[in-house]
Structure formats: structure tokens, C-alpha cells
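Asks: no FASTA, just this:
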């Protein structure tokens, strides 16, 4: 193991001896110079709050010995006069892969399929490690670290002196190592090993099938944390697992989580909250879009300064392929760091994500131009990162006893005219910008041969960035071509414009005079001199207020039709409407509904509006409760975790995408709530998310609080992989319908034993319980045990009557109840058995013949089940159908001769019953949630259109606002397109627009899971 041999002294604040200590043998003449340097007359920025003028920095053996304006310089010190220059602490990057090995070439990383072969379900890592390759906390960056002089030099030129490095591979990535960027052997530059722990949602180079979704990544990490806790509490007596042992050793270290975007930050923090860990989260640079929610995590952030390029929108058709979200993010991304700082969030900056590291300073100055203060920028590159990794006793400031990591600059570090001249790391000098030996700026009397009436003006904002001008008379000013190397100077100038030709001069500096010889255009040899006549040093620029660029506003959500402010609940009275109550009052004519505090306060006639209430005239209109979609897949980043037979441990709530345009589209169709279901890739799917379609709210705000838990099961072709493209490569069980039955029996037997083990453990007397090893927490079996204990309820994807019968038999024999059969297109064949079991049905109105197992579907199915006393709802399973569910309900009138009221209940009250939400939703009754839709016509009519969609007293869709929103959207796009055209004309690099169609998920979508953080395209909202 590579270990620190000198810097442990630094961490302890001890003085280093006068010779270099090392455990390595010296096979030659020892070089034991004291390495004692004094940097005098400098402006020294000790830390972001402390700046000293005409000060001295004294370092010895790579450690700061003194800093101040009255420092005694010991004999034998090498003194460097830095008059006119500045010293800053060297910068720190906390998200680096410096010194880490490259990931193996050709790794599958996400598909779980190597070299076109069958899926890999087991880990191929040999040894007593965790079962999944994506969890590798045993990886130690200090063991892998190998210095790289080329990459170190690249970072040194930017002013960095220290980086926190770790392998960016996997979900649990192991420990990070803190290293300097000195060109020394690894033993000397490793400041601290195992300084941090690292996590992400990306499985990296793992070739295992599981996980294949973001929600699977969350579940895998949660299970690993629970396993580590069990191992610590006694599980290590039952087995040896080096991964779990390593995970426990990482406890207490600063924990870093790499999230892809602002919603990923919220997801990562939720995991941290569950396990009492406050992650330091590396974001994606879009935190400004959800700044309140991000601030609410209390997490410190690592912020990139990588900004998207402008799009080339000169071609109008190309411009149509760029979403509003992409355009606005291009404009607003540079303001992100300033917004984060303004919110009071602690953060550090990183070079990670840059297309080229050389973009760092230009982008950082752009961030400052857009609102980030210079002080905050310096903090985010020095003191903040040092404190986050608890290394502020070693690095981050220029104080006595700290590592001598500092940079020397020609100007203010953040000035566009600044040059980083030198980067000193552990007391070793690295030249970044070659400096002239003298400041040549001034006015000179120039004599070239027999011409003595010339002037030479040398100007510039700094001694290393000079401009030259030869003045032949008041009206003739000539710009020569000049090169300077140390004290040598070479100049080419065209003195006589009437007789063109170049005079070539070569010479040197002699004190304050420049002189030498040269050749005239005709070849005549001459001598020349330039005698300094006066100073010509540029005065410091007067301080001018920096005008922030004007940019658009954040909208919620950050896509087309987003609102500049989140909608708020109102007190409202809807008068004189036809009210479909779904209660004993039936359909009330000319009735009023009062909404207060997000609830329905009163239903009746001639109600009086409270003071300040908004009165809505419902004359000639129909008011209903909001449509509830029992089976939906919108607003999710992915829907199937198909890497295993059972994925009961995954939660759809972990991947709710509040930025999905389908939320708004479905509000426009009167939908107010949805069950977001796992897909049907496996027999036992994941846990549902019950949401209200609150346009602009965060994922957490969309979730229905206090709702019962549901889970998706599945039967049929999808589960047994009948439609798999290459059946010869199938390895996952089950592959037959009878195998599906066995899956249920096996998992529920295990869940019952697991549940009994916990009940037995929890019933132990306190003393015995304290001494006993608890059962291993298994979040997959937790979900199944909740079913047995009637705390979680099943929605089962189903088609064929034989399989419906099978699951009913399994449930009856094991003592649990199936809550809902969804799809259930052969439900009419077994409706009597369903009624006896007490299971509901959520069906399509008239889908049939789209695959073999639905060939017996009929449009009378819903009505026939209803007549057997089954609670029946009509669902969508389709983003487009969901906004027309009112028409789907109407089909039951046509095909089943149901009354209009019963038909309407199939998309309102009945799904509320199936989701155990009918006490709160599904009808218009005093005390229920004010989830209402005001229609311009009978809601079952094909001409009906919602005019207002209201959730908990808040209007989330208003038809009257549509024209204004479309106009605003068009204007905003036009403004941004013009801004991009101007940027391109000004020389800004652009990128070609790429067409990306929004993915509309269905149950069977098991491949091509959308990359997390990919922007959803609002194709219909441009």
C-alpha cells in the first residue's frame, strides 16, 4: 500500500526537519538542500476573506513556515521579489479521476449482456465479495493510484494543487484518495488515503443484468446498506464478506454521491435520509431549476462549470428539433453557481464534465459574469472543498503549518488579463507562464541607423502581455512584429510606407536601454538603440459595475408550458354547474361547490362565497371529480427492472419525473391522479407510486401522502419472455406459465418465513434481543411480507382466464388477496370467481387482438364484470389514451348499456376504490380533496373538453390560459433562437440539433431504458 511518509507531520502541525525524510534508499550523492524560500512584496490572499499587501510568504521543506507583513527571513533563504504580483492558495478539485486506471474496454455497463451472449445474473468477481459487481466498496483509490505527469501538468496550469481522486465506476465505488499534483513518487504526494466514500446511480462497467434501471440502482444501494448493518450486528459470524466489511469501514468518512441532475440530487438525499447519511452531492449543473428543493436537502454540492453549447438554429427545421428546456438551459446554465451561492448552499466547484479542461477559466469567469461573486468562487475552489473532506488543517489556505500549495499570478485571479505564472506544490516550483526578466513597458527614444526622430511605445496590462508601436511622426504610427526571449529582442517593422520593405532589428536589453544591429530593406547594415524616456505602465482599470447578462426566468417544470411561479391553492366557489357528485345526490343541476383549504367545503345550491373567494360561473357546464388513472406509466424515468425474476424491492417513487410533458397533457384531459406502475417484465414487479398530477411540483410533492402501498405483479407472455428476440439465449426463470406459478409460491413461502423470523426476534425480551443477531433486512421480502400482512396490495397484469385462476388459487392458499387485475381482458369469463375473491378489475374499454393472448377480448368486458358486482375501472396504460379516458368510459354506455353515472364512476370513483382512496377522492362530497374538473359539455361526450382542472383547490390547467401560454412559449423560443443566432455570428461554437422523440412507456417496454437525466421533448409544445 502506498502511504504518506512526510505529510503526516503536516497534518499534525509539526515542523518538518531541515532535511528531506524518506524511507527510500539513496543510491547516489544526497541532495539535501533546505528548500527554504521567501516570497516578498506580494499581495497574498491568505484565504477568501484575508488579503495582505506587501507581504511575505516563507516556506521550508514544502510547508508554510510564516506569512505576514513582518516576517523574519532566515539566512540561506532563496528570496523571490514578487512586487506587483499576487499569491493565492492552490485550487482543489473534489471530483477527479486523476491517477485512476481507465475502465476496461468493451465493458457492457448497463445491458448486462457481454459479447452478445446471454444475460449475466451472477457476479463474475472471484472471492468473498458482494453478490453484485456494481457494489464494490472494497476498492481503494490509494491502491490504484498512479501519478500521471501529463495529466498533472494539465491541472497545474489551471492552478490546481490537490485533487480528490476515485474510480468513477459502479454504484458503491469505494474510498477516495487525496493527492497533490507534484511530479514526485506516489509516496510523497498522497496526503491522505481513504479520505472519502463514493456512490452513484450508475452501474458502470458491471456486466450483470441487475440493475438495468435507475430504480434498480436505488434498491441495490439500499439493500447493500442494510446488508452492511446486518453484517456489523452479527452477520459476520455467519459469513465473510469483504465488501460489507469495507462498507462499514467507510462509515464516518465524507460520503460523496454523483447525481445526474437536480432530481437525482433529491433522490440521492432521500437515500441518505433513510440511512442517516448526509451526502455531499455532485450535481449536473441544473440545480437552479429546483433550487428550493435542492436547498431543502441540506446537502453540500459539487458543481460543474461545464455549460452546453449554443444550438445551430440557422435552419428553421433544425431549430424545431431543439426543445424549450434545452434552449433555456443553454442560456441559464452559466448562472447556476451564482443561484446556488445566492441560496446559501455550501458548494465546491469542479473541472469534471468539461469538454476540455482548458475551458475551465473561461467558463468560471462566465459564471462570475452571471452572478457568482469572486469571493464565493475562491471559497468554492479552496476553503470549501478542504472543509468538506476535513482536510482544512492541511490545505485550502496559506497559513502556518499547511502544505505549501500556492499559485503566483500576474493579476486578480479571476481577471481576464490574469496569467498564472507559477504553481508551487509541496514547496516545489512549476513554471506555468514564462515571465520576462524585466518589465519593458515604457516610452523609448528610438534611433535606427541615421533616423533619430522615432519613438517606441511599449504598453500592456502586464509585463508578459505587451503591445508595441513605433511612432514616426504625429500622424504615422506603425505596429511592428516583436518577439522577446529573456533579454534578447527581435523586431521587424515597415518604416517607409512609400518604399515598402521590412527593416529587421535584433538586439538585447542593457539596463534601461535596448540596442543591437539590423538590416534595412536594401540590405544595408545598421545599428539601433531605444533609450527609455519614461514609464508607460498601464494604470489599474477603474472599478466599473459589472452588468449581469439578462436571461429568462426559471419555469416550473422546466419545459414548455411551465409556469413562472408554482400555482397556489385558492378559495373558490363554482356556481350553477351540472355537478356529477358520484354520491347519492347523483347528478345535480344548477348546483354550487365551495372549495376551501384544498378541500370541498360545501355542495349545494345558492351557496354564498366567502370574502375574497374566486367565483367561477359554471352555467351550462359540467363539474366532476378528477379522472383517476389506475394504470399509468407517465412521469417516470423507466418502468421495468427486469434483471431478476422478482423486483419487489424497487420503488417507482424513486424515479418519478416531474418534468414530463404528459402531466400537462393529461391535466388537459381532466386527469388529476394516477397510479404509476412498474412494467410487466417479471412475475413480481416493483412498488407503485400514487401521484397527483401537480404540474410544476417536485416528485415528492406529487406523491399522495398516506396512501396505501401497491405493487405490480404480472402474468402472461411478457413474464415468460415469449417475445424475447433470441429464445436460445434465455436463462432467467420462468420461461413457462407454470413456472410463473412456482415463482409466486416460492417467493411467498420465503416471505412468510422471513416475516415469522422478524416477529420472533421482535418478541424477544430486551436482554435476549440485545444479544441475538437480528434477521437480515431484505427489502424484497419486506414488500412481499407486507402483502401477507395486508399492508401492501397487488395490481396484477393479466389477460388469460387460466392464469387469473392460477393467481387466485395461489392467493387463497397463502392467505392473501389480489386487489386488482389490470388489463383483465378475459375477466368476463371468470367474473364470478373474481367477485367471490373480492378482487377488482381495471380494464381497457375496447382494446383487443394486439397480441395472441388478447384474441378473446371483447368490448363488453367491463360491463359484464360490473354486473357481477366487481369494482371496475377503465385505465389507460398509454400516455395518449389517458387524456381521453372520458371517452373510454363513454364506450361502456355504448357496449354495455351502463348508465352515464355508472360509466363515469369507472374513471373516477371506482379507481379511487381500487386504490383505497375513495375516502379522499373520486366523488364530490364535503370533506374530500378538491380534485375537480369543469367541462364545457357532458364529460362523456366526444365534444367535451376540460376548461379547468383543479387539484386540492389549485388550478393546474386553465383553458383560458392556453392561448397566452402558447404565445408566451412562441415568444420565448423566438427570443432564444435570436440569441443563439447572435452567439454564432459572434464566433461562439455551436452544436447541431438532434431530433429525440419522447419515449411513451407501456407495460412491455423492457429494453432501451431512457438514460436518467435525459430531457423529455415537448414535441407538441414548441
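Replies: It's in. This is a predicted model, so every value here is computed, not measured.

Asks: can we go C-alpha only for contacts and neighbour counts from here?
Replies: OK.

Asks: ok, now which ones touch the residue sitting nearest the centre point of the chain?
Replies: The residue at the geometric middle of the chain, judged as the C-alpha nearest the mean C-alpha position with Cα atoms, centre = their mean, is residue 261 (1.7 Å). Going by Cα atoms under 8 Å, 6 or more residues apart in numbering, residue 261 touches 283-287, 1013.

Asks: what about versus this one:
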């Protein structure tokens, strides 16, 4: 019975659906690898052990393993066996997605052109399964195997929702043999990829689309009949059961993705970018596992000082510190894998792993990150990731420890199939031999070097360097008999189990026979090459540029004494007055105040004002200020795309700004939701945000909205006239009102949610505007739907309708003397702000420009000339008035007991062009200090010189370098649709 069962089992294993063209060969491959050092996993190494595999799987591994009688035995004495590596982020076997459809100058595309019952947006490709597109490709598998990989998770990197990835081996077999798991993970990003649709056109649009798709999928699951068939949403819901992988473009994208995951109960595995070490505490707080690339930045050629001046200190420091990222993750106890995906040449992979080890990554953690961790995250540890019975026979045979620079990778076995990586050196012939010539003498010969590159010496009184070439079992040698002699004995033969034998010619050309007998192992010689030592790395800075903090400043109790205090309150301007700050608040205002334990700052001869509030700003925004694709995009949020690294935060602190209202641009009638931030330099995005403030949203009127200045291809999107703009508003709020009236089970719509908030005075409007007729129109629409326009911004014709604005309850944020830069500002006058202020409209001077924001005190001062405002009234235009417009005047905008300690100590009258902000204090923290700024400039010079010398040394020793070049940051204005205005990042 047992024999019959065994025969039945063997027959069952031999069955397959593919026909055999020829003679069937059902033999099972059984191999035993003996006398090896077997590294079963990162924690378990077994000496003098045996690995047995059969039919592509591991039978046993360890000591005391019985070698089957039918096994082919390979003696692996002196060799190491490791699990083959696993890459969790690859596109192996998949062709690049191709952009289809319209030409570059085609009209806008609003809906998907994908044929079939799919979703409305081409960037949501959840229905795509990599397994359907996968084609095994041995030409592309070979370099991955040569790098040590045996298994990869393969996906098509295209779109925001990229569908599913498939887990495959790198065996040279048919697709059905190498696919381990058809749908192994779902993959996402913020990049819409090859989609030809306009939406989304910005990072915040991508985030909104992702959030809306989560909501739509939940609704579809509960109300399928209302949608009909939507294959994209069906696939989305099915994919939620899989591991969820998210590709992040930088460290802030990691936090953006994690926030979405938290909102919808998803824990992503994050594919990192390489700069996450700069915010390692925030990375740990995500509780995510990470996939770390090893495409460390190349050295920069700093030889030409003219080119070198364009290289920012941040770029130089990233070159220095990026290789330490894996070590930083290990130190922070954050689980991670390593991937080769971003390398231009996968041959560089193992060298970069060694580099990461040099920078502090442990070898144990490196191996774990390439075996057990990725396999476990993919729920495939039962198949790959270690050398245990029942798992696939995926393993490496090496000459030594895997990550040693001298180690040779001989073979990579995948699913029990051998792939020879390097044949030379498999037999370690190093040692001392006696070579006997017939006829002739005997010579003592030493073979040293490495197994794959042996060197030969004849041991006499003077050791004479010879030559040896080995090709598998064939050997040829040249033995010199005298120093500087041109004649040598030339030998060739075969390496056998019991010695070497062959024929040759002596120095006279006579035919001889020879044999060589192994005598002993040659003594190990000390390695003359010193291990690579990494110089101490420079300090990590927050933010990661020259003006960043080494340690974030702490809140202090401060007493500013004997200053001229501009309260921006009814108390007016107070001479020789003290202001006490405790716990981030203004505690006392008066004369001769007691300091207690507060630090005293001498304000004698100086002026203290409330911090400047910029009511209209576009700093600190990532990858697009406009979601310009549709006329109504109230679902997008500036809060999702804050960039705390923007050097303009620091620059504006130097100009006395303490808070900025960050607005969506003016590309559409109803833009995105805005965000008020405090300029807390060095904090992360969440900590920049002002908590518990009334939320705002950006509307727009005029040329930008109707696309009159967008070019000939943009004549499709409604509206194309100012009349149409009114209809957009009426339609949007009619839809919002109808949406609110729908009962239970309605589809939640992020766009309409924001508009409903406006209807209920829970969200407030800041509207880009110029022309009086449109200003009147929007107030009329608001009155019709019983809400109020909070602020008209720009409003350069506000002086014409100030009385109507006051009656409506609208405020104004305007410029001092910008005009004539486009058609709809032809009637602008510099007296505009003073006239509106005089009528009783709450008026502020704002920037809409990162450079102007550094001089808002001077912009406010212009209203003294143009309109005759008093100094105190002028200063209120950039302090308490914007606070009123933003509904935060109860806590900022003036110097009053109980308010936030956001103050500026000026060297002179704050309205003077000679005034400098000496100290800018936010929440009782000195965020900018002019004396400290001078020290920072010295630190920048020192750091730049240190790193420049390191980079020059790299070039001198032959390291490939990349040309120094200009790297720009984005500086946005209202009208910027894509890249914005380019400015140098600076140090």
C-alpha cells in the first residue's frame, strides 16, 4: 500500500497541463550541499552543515542531515549558503506604461477615455493586475540574480492607485511556474502617471482624489445598485484585503500618506525616497514598515567655483548623510526592507549595501531587510526568506560572509534551478604545493590571492612572482627560476581530486611531465588595505538647510524691557514699557515689571510690535498652488501639502512675519481650502498649523477663472465668460443645498461637504477679485444663498464699492501700490487701502509674494503717504486687521494680556525703511534672532568648506562625480498653474 501511495504521489507531482514535445523526463532533482556554513536566517548560522533540496524545495538544512541516496552531492567546504534575497519593490517582467490618447497641445480632458465599465479617473487603476501583464524575461532577471535576488514583488508603477502587484521568482521558467502569488499587494502613490486627464493637476488634487476614492468605494460596497457596475471600485474593495504599499516622493509625502491611512484605517508599507532620516522621529510615529532605496546621491563636482556656488548646503549634506538612512531606521527600531529599484545599475546594489553597513547598519539587520522582513510583510514567509524545510529552494552559495567586499557570489539557486554567477574560484586552490618535473627538479610553490583571482609565487631564497590561470579544472602556470629571468617553465594540466598533473616545457623548450601535490594551507597575511572609515557626519538640521536648528528652540519666559510698544490696541503706542511673556502668552504689560525667572531682553531704544500676519500667502506649499483642472475644486486642501522646509519661512521671520494664511491659487471659481500657519521654523507640517481656527476657502473672479489668459487650447472648460462665473457659483451652491437634503445612504462628496460648510457659516471665503462688477455679483450670490463673503483679496477696485462691502460685511486684503500688471487692474490706485479703511471696511495689506512678505511693514507704511493714515493705523493693516479677517484677533494680532506671544523687536520704528527685525518671537519662542543669524552664516561657510573639501577629495581619488548645477525651489503666486516662479533654494 505504501509503495502504491508513493507511486501515486510521484505520478501526481509529474502531472501538468502543458503537452510534452519529445520524450518525457519526470525525474526529480535532488541535491545535497555538504560541509557548508549555512545561514538559515539573520539570527541562525550553522557550521559544517548540509542543505538538501528536492523538486525545487528545501527538504532539510542543518547538522546531522541524512543525505538521500539519489542526491547529487556538492561539497561546499569553505563556502556559505544564504537565502536568496527578496526585493519587495520591482517592475521586473512588466513593460513601461505608455501614455495614450491626446497630443501635448490637445484640449483639456475631463473624463477617462479608458474603454469599459471603469471609474471616471484614469489615475485610479485599481483594476490593473500585474499578473495579467507579467512576462518572464531572463535577460532582465539575470542582473537581479547576479545581485543576489531570487524573488521580487513586481508592479506596474503607473497611477495613483496602481492595482495589484504579483510575487514572482527570477527563475528562467514559464510564467505559470515562477508566479508565487498572483495578487500579493496593492500599490499606491501621489503620481497620476500616464493619465491624460487634467484632474488632478497638483499634489493636493492627488490627495483629494485618493480620499474621495476611499469614500466612493465604501459607498459603492453598501449601495452598488446606485452606481451600476464600476469595475475600478470593485477592484479597489477587493484589493483592501492585501498588503498596502505606498510610494512616497519625500519624507513629507510619507506623513501625507500615513495621514490618509489613519483616516481610512489602513496601515501602509511605505516605499521611501531616501531623505527620511531627516525626520526619523516622525517616521517612527507612523508605525509603518518602510522600503528603503539605496540610490545614494553621487558626489558633486565642486572643482569650478562658479558652478559650485549653485549647490546648496542641503544638497551637500544629503550627499554626506544619505548612506546613513538604513542605520538611522535600525537605531529607531523601525522595520524596513531594502530595494534595488531606483538604482541605474543593479550591479551597484551590493556595494551600496556595504556602504550602508559602513555608515552604521548592522550586517544582521541588512540580511533581515533583504530576506525575512520583505517576505513577512508580503505574507510569503512560508515560501521564501529563510532556509527551512518546505520553503522554495532559493539560496545563494558564496565564498564568505555575504556582505564582505571580497566575497564571491558563485551561484544563485532559484526554485531548485542553478544559476552560475561566477564559476572561477569555486575550488579554492590557495595553499603551498610541491611541483615535481619529470625529468627535472621539484619546486615549492605558493598560490595566494582570492579563489577567483589566484596569484602564484615560486618559494626560493628570493620569492619569484609567477603566473597562474585557472578555468574550472584546467590550469596553466609559468614558473620563473631566477630573478629578472625572461625564461620560465611553462606548464598546463588538470586539477584532480588527488593532485594536479599535466605536461609542459622547460626553459630550453624540452617536453616535460609534471605533478603538483598539496602540502599545507598558506599562512594568512595581514590585509594591507585598511577598512573604510567614515568621518564623523555633520549635524542633522531642522529644517534640513543651513539655517536649520541643531536642536529645536524651547519656549521661554521673557521680559522685554524699556521698549516702545506698539500695541495695535486702544492703548496705542506705549513708551519705555516692559512686556512679560510666560508660557507662550503675554502675561503683563507695564513699567518696571519684575522678571522673576524670565530671561531679560533689553529693548531700550527699540520698538516692539505684534507679529505681522500675512493674510494672503503662498509660501510653504508643495507641488502646485492651483488645482486648475476643474472650475470647482473645494475638496482640495492646502493643509495636505505644507512644506516645512521652505526657506521662505525663515526669510519672512527675518521680516517680522509670525503667521501666514496659505491660499489656493486663482485658477478656478471655487478653489481649495486654505490653511493658517504660525512660522514655527523647524517644526513638522502638523505643528505649523494654527489649531482651532475657523476654516477658510479660496474663491476667484476675473481673467484667471474664465481662462482668458491661458492660451488657445484652454477654451473648453466652463466658464469662458464672466457671466458664466456667476452661473458656476449658483450651480455649485444649488448642488450643495440639494446634497444636504439627501437622506441616509448618500454618497459623501468632499467637494460639496466644503460648500455646505459655507452655507452654514462654518467655512469662510477669501475671494481673489479685481473688477467692481464681479465683486457686486459675488455679494449678490452670497446674499441669495444667505452666506457672507468674508474677505475680498487683491480687490484693487475696492475703493469703488467700499460702501457695499461694508453693508455686506466683507473685509479686504489688498496691495499698497501694485497695479497695471494685467488688464483688470487698470483702474487700481494706491489710495485703495486707505479709502476702504476709512469707510469702515476691515482692511489688510498682504503679499501674495514670498519676497514682498519680508517687507510688509514697509508696504503698510505706504498708506501714510497714500491716504494719510496715522502710523498706528498703518501698522494695524498688517497686525490686528488681518487677525480680524482670519477670526483670530482674540489670540493674535496685537499686544494684549492673554494673547499669544507673537511679537517682533525692531531696531527702529517698524514703519521705517531702516527698521530691522532683531528678534521675532512666536508663542514665546525666539524663532529668529539677528545675532544668531550671523552665527548661522559662519556655520554655513564652515560646513560648506568642510563638505567641499570632502567632495574634492572624492573626485581626486577617482570617484565618479556629477556636474554641479542650479537646483530651484518653487515660489508661487495666485496665477501659477504648475511650476511657479523659480528661486534658488539657498542655504
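Replies: Now that the structure is in, tell me what you want to look at. Just so you know, these numbers come straight off a predicted model, no measurement behind them.

Asks: what is the equivalent residue in the second structure for the residue nearest to the centre of the first structure?
Replies: Counting by TM-score structural alignment, residue 261 of the first structure corresponds to residue 250 in the second structure.

Asks: same check, this time on residue 831 of the first structure
Replies: Under the alignment (TM-score structural alignment), residue 831 of the first structure pairs with residue 802 in the second structure.

Asks: skip the chain neighbours and tell me the closest residue to that match.
Replies: In space, and not counting its chain neighbours, residue 802 of the second structure is closest to residue 836: 5.5 Å by Cα to Cα, 6 or more residues apart in numbering.

Asks: am I right that that neighbour is in a strand?
Replies: No: read with DSSP: H, G, I helix; E, B strand; the rest coil, residue 836 of the second structure is helix and lies in no strand.

Asks: my guess is it contacts residue 797, does it?
Replies: No: under the criterion of Cα atoms under 8 Å, residue 836 of the second structure lies out of contact with residue 797, with a separation of 10.0 Å.

Asks: can you show me which of the contacts of residue 261 of the first structure carry over to the second structure?
Replies: Listed in the original numbering, the contacts of residue 261 of the first structure still in contact in the second structure are 283-287 (both residues aligned by TM-score structural alignment, their matches' Cα atoms under 8 Å).

Asks: please indicate which of these are buried?
Replies: Buried positions within those, assessed by neighbour count (16 or more other Cα atoms under 10 Å), are 283-287.

Asks: same for the one helix or strand the match of residue 831 of the first structure maps to, what does it pack against?
Replies: Counting by DSSP states H and E, the element that carries residue 802 of the second structure is helix 798-808. Taking 3 or more Cα pairs under 8 Å, 6 or more residues apart in numbering; DSSP states H and E as contact, the helices and strands that helix 798-808 of the second structure lies on are helix 772-784, helix 832-839.

Asks: the shortest one corresponds to what range in the first structure?
Replies: Under the alignment (TM-score structural alignment), helix 832-839 of the second structure falls on residues 861-868 in the first structure.

Asks: counterpart of residue 625 of the first structure over in the second structure?
Replies: Across the two structures, residue 625 of the first structure finds its equivalent in residue 610 of the second structure, going by TM-score structural alignment.

Asks: I'd guessed its match sits against residue 903; true?
Replies: Yes: when contacts are counted by Cα under 8 Å, residue 610 of the second structure is listed as touching residue 903 (4.4 Å).

Asks: and for those two, which residues touch both?
Replies: Taking Cα under 8 Å, 6+ apart as the contact definition, residue 610 of the second structure and residue 903 share the neighbouring residues residue 895.

Asks: return the residues in contact with the residue nearest to residue 802 of the second structure.
Replies: Listed by Cα under 8 Å, 6+ apart, the contact partners of residue 836 of the second structure are 798-799, 802, 812, 842-843.

Asks: neighbours around the residue nearest to residue 597 of the second structure when sequence neighbours are not counted, how many?
Replies: Taking Cα to Cα, 6+ apart, and ignoring the residues beside it in sequence, residue 597 of the second structure has residue 557 as its nearest neighbour in space, at 7.3 Å. Neighbours of residue 557 of the second structure under the rule other Cα atoms under 10 Å: 21.

Asks: export the contacts of residue 836 of the second structure to CSV and tack on distance to residue 548 of the second structure and neighbour count?
Replies: Written out in CSV, the entries for those read as follows (distance: Cα to Cα, whole Å; neighbours: other Cα atoms under 10 Å):
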residue, distance to residue 548 of the second structure, neighbour count
798, 41, 29
799, 43, 20
802, 44, 23
812, 35, 31
842, 36, 24
843, 34, 29
